[in-house]
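Undergrad: Sequence and predicted structure below; questions after.
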Amino acid sequence: MAVRNCLVANDWICWEYVRSRSQELTDATVQHVSITAVSVLIGLLIALPLALLARARRGFAGPVLGLTTMLYTIPSLAMFSLLLPLFGLSAALVVTGLVLYSLTILVRNILAGLAAVPPDAREAARGMGYGPVRLLWEVELPLALPALMAGVRIATVSTIALTTVGAIVGRGGLGNLIADALPSLFKAQVLTASVLCVLLAVLADLLLLGLQRLLTPWTRIPARTLKAV
């Protein structure tokens, strides 16, 4: 193949491959980002009520944390195999597996964030007439955002890595390119797709960190300023 005629002696680096397969790399990257974003978003939508249930009813805390932790320990290939009869060879199979993996990180961080809310803030809100729902949305969740966003960042980076395993059903984004190149030992494709995965993880973490700083400006106020106030 023409793309194998690299301009450097190192088989791992081939700019001709990057140039000639740019559309293929773009499509794989878009699929990777889409699967990751959908999985983390669904995971967050499920993790939040689970965390609230575990906090509201202590009897549910143990089962919720135990179940999500157990799911996280299942090897990815085994997880996808268990889900295969339900979803077949589809993107839903990969997304469901990734959602299940994200739950343990998200649930624990949401609980940690809620537990870190100062009791004085809760009492002050109740004294102002805040009900349970308003207290949660206007006081507790905003103050829990640093821990919650930290969980989203960890879950996102982890999901980007795990998405590559979806190549076993043809829904692995950049993992598809890695899997396709391994039988023929096409090193340039393996390295390029792997580097793009790393760059995606770094970029996603930086973007979420920026979002976290934007949503929680009070965390950047120096302690001296807070004491003065």
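TA: Structure's in. What do you need?
Undergrad: hey, let's count contacts and neighbours off CA atoms from now on
TA: OK.
Undergrad: where do the helices sit along this structure?
TA: Applying DSSP state H to the chain gives helices spanning 15-20, 22-56, 58-73, 76-87, 91-115, 119-127, 132-135, 141-163, 174-181, 187-215, 223-228.
Undergrad: mind giving me TSV with those helices and columns for distance to residue 7 and mean neighbour count?
TA: Formatted as TSV, the helices of the chain follow (distance: least, C-alpha to C-alpha, whole Å; neighbours: other C-alpha atoms under 10 Å):
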stretch	distance to residue 7	mean neighbour count
helix 15-20	7	16
helix 22-56	17	18
helix 58-73	43	15
helix 76-87	37	15
helix 91-115	37	23
helix 119-127	63	13
helix 132-135	62	13
helix 141-163	30	21
helix 174-181	19	22
helix 187-215	12	17
helix 223-228	55	8
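Undergrad: how near is the residue lying closest to residue 105 once chain neighbours are set aside to residue 179?
TA: Nearest residue to residue 105 in three dimensions, chain neighbours excluded: residue 151, at 5.9 Å (C-alpha to C-alpha, 6 or more residues apart in numbering). Counting by C-alpha to C-alpha, to the nearest Å, the gap from residue 151 to residue 179 is 29 Å.
Undergrad: Kindly report the same for residue 206.
TA: The value you get for residue 206 to residue 179, if C-alpha to C-alpha is used, is 28 Å.
Undergrad: repeat for residue 89
TA: 16 Å.
Undergrad: try residue 160
TA: Distance, residue 160 to residue 179, using C-alpha to C-alpha: 16 Å.
Undergrad: got the contact list for the residue lying closest to residue 161 once chain neighbours are set aside?
TA: Leaving aside its sequence neighbours, residue 161 sits nearest to residue 197 (C-alpha to C-alpha, 6+ apart; 7.2 Å). Shown in contact with residue 197 (C-alpha atoms under 8 Å, 6 or more residues apart in numbering): 160, 161, 174.
Undergrad: Please compare the first structure with the one that follows:
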Amino acid sequence: MNLFADAIAWIFSPDRATGALPLSEAIGTHLAFTAVAVLLAALLAVPAGWVIGHTGRGREFAVALSGAARAVPSFGLVLLLVLLLGVTHKVAASTTAFVLLAVPPILAGAYTGVEAVDRRVVDGARSVGMTPGQVLRKVEVPLGLPLLIGGLRSATLQVVATVTLAGYVGSWGLGFYIVQGIQLRDFSQILGAALVIVVLAVVLDLLFALLERAVVPRGVSARRAEQSDPARRRRRREVATSAT
């Protein structure tokens, strides 16, 4: 318990506002790495996922990629790219590693979102004369947004945790405090930095949860609410029976 109290005291110490790396700057750098990595991964994975979900081609490759990504050691990937690109390109190497780790969950969210759309809805759109491109843009993409946001949510949480490894290759982000704490055997600093990362992850998770709920179309939300409320379904059947 004393260690936890010391970690909280470390976070709110006036010393965190000064020094070579103030805490606010470390948090900003950590979030910047996360945002850039997820954005670049989304630019690569989302269009590919939509095409895979719409055409059904390449699904086996996407599934294999998502599965293989779980077996890749994040720390090893960061160090490998730093060695390949050189120590003068540590920022680019670290960002590339984070992007590669974020692509699989976003890709999975994009193509499963399109695949999960009710085929009757797709067939109805085609029957009214929509082209394949219009079906994708106006039907499959909007209805598949919740699962896509879920993929972005998963990727963001994975990246915000993995960005900590940047502290091993450079004096960036909250990982720097953890690496420095290990070297100094300052356990309150290690736990304090870890707690800040946990808070960032929880806040980002809540934001994505709200966004995931907000992008659900009204009709789908109403249908889910009706399905979860037996009394509402019974009243609707009674109204339909009386009308006939």
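TA: Received the coordinates, thanks. This is a predicted model, so every value here is computed, not measured.
Undergrad: Please work out the TM-score for the two chains.
TA: Once superposed, the chains reach a TM-score of 0.85 (TM-score structural alignment, normalised by the length of the first structure), with 223 aligned residues with a C-alpha RMSD of 2.7 Å.
Undergrad: Could you list which residues are in contact with the most centrally placed residue in the first structure?
TA: For the first structure, the residue nearest the mean C-alpha position is residue 156 (1.8 Å; C-alpha atoms, centre = their mean). Residue 156 of the first structure sits next to 36, 37, 40, 201, 204, 205 when contact means C-alpha under 8 Å, 6+ apart.
Undergrad: Nearest to residue 132 of the first structure among those residues?
TA: Checking the contacts of residue 156 of the first structure against residue 132 of the first structure with C-alpha to C-alpha, the nearest one is residue 40 at 26.9 Å.
Undergrad: Could you identify the residue of the second structure that aligns with the closest one?
TA: Mapped onto the second structure by TM-score structural alignment, residue 40 of the first structure lines up with residue 38.
Undergrad: how long is stretch 156-176 of the second structure end to end?
TA: Span of stretch 156-176 of the second structure from end to end, C-alpha to C-alpha: 20 Å.
Undergrad: I'd like the distance between the residue nearest to residue 161 of the first structure and residue 229 of the first structure.
TA: For residue 197 of the first structure relative to residue 229 of the first structure (C-alpha to C-alpha), the value is 45 Å.
Undergrad: can you pull the contacts of residue 11 of the first structure?
TA: Neighbouring residues of residue 11 of the first structure by C-alpha under 8 Å, 6+ apart: 187, 188.
Undergrad: hang on, isn't residue 66 of the second structure packed against residue 106?
TA: No: at 9.3 Å, residue 66 of the second structure does not count as touching residue 106 under the criterion of C-alpha atoms under 8 Å.
Undergrad: Format the helices of the first structure as CSV; extra columns: distance to residue 8 of the first structure.
TA: Shown next, in CSV, are the helices of the first structure (distance: least, C-alpha to C-alpha, whole Å):
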stretch, distance to residue 8 of the first structure
helix 15-20, 9
helix 22-56, 19
helix 58-73, 42
helix 76-87, 36
helix 91-115, 37
helix 119-127, 62
helix 132-135, 62
helix 141-163, 29
helix 174-181, 19
helix 187-215, 11
helix 223-228, 54
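Undergrad: Give me the aligned partner of residue 79 of the second structure over in the first structure.
TA: Under TM-score structural alignment, residue 79 of the second structure pairs with residue 81 in the first structure.
Undergrad: Give me the distance between that match and residue 179 of the first structure.
TA: Taken as C-alpha to C-alpha, the span from residue 81 of the first structure to residue 179 of the first structure is 18 Å.
Undergrad: any idea how far the aligned partner of residue 174 of the first structure in the second structure is from residue 25 of the second structure?
TA: Superposed on the second structure with TM-score structural alignment, residue 174 of the first structure falls opposite residue 174. According to C-alpha to C-alpha, residue 174 of the second structure and residue 25 of the second structure sit 9 Å apart.
Undergrad: Then residue 213 of the second structure?
TA: Counting by C-alpha to C-alpha - residue 213 of the second structure and residue 25 of the second structure are separated by 32 Å.
Undergrad: next one: residue 147 of the second structure
TA: With distances taken as C-alpha to C-alpha, residue 147 of the second structure is found 33 Å from residue 25 of the second structure.
Undergrad: same question, residue 86 of the second structure
TA: Where residue 25 of the second structure is concerned, residue 86 of the second structure sits at a distance of 25 Å (C-alpha to C-alpha).
Undergrad: Equivalent analysis for residue 116 of the second structure, please.
TA: 41 Å.
Undergrad: cool, residue 3 of the second structure as well?
TA: 25 Å.
Undergrad: ok, now residue 119 of the second structure?
TA: Per C-alpha to C-alpha, residue 119 of the second structure is found 49 Å from residue 25 of the second structure.
Undergrad: With residue 184 of the second structure instead?
TA: 21 Å.
Undergrad: just residue 32 of the second structure next, same as before
TA: Where residue 25 of the second structure is concerned, residue 32 of the second structure sits at a distance of 10 Å (C-alpha to C-alpha).
Undergrad: ok, now residue 96 of the second structure?
TA: Residue 96 of the second structure sits 22 Å away from residue 25 of the second structure, going by C-alpha to C-alpha.
Undergrad: Ok, residue 202 of the second structure next?
TA: 20 Å.
Undergrad: do residue 61 of the second structure as well
TA: Distance from residue 61 of the second structure to residue 25 of the second structure, by C-alpha to C-alpha: 40 Å.
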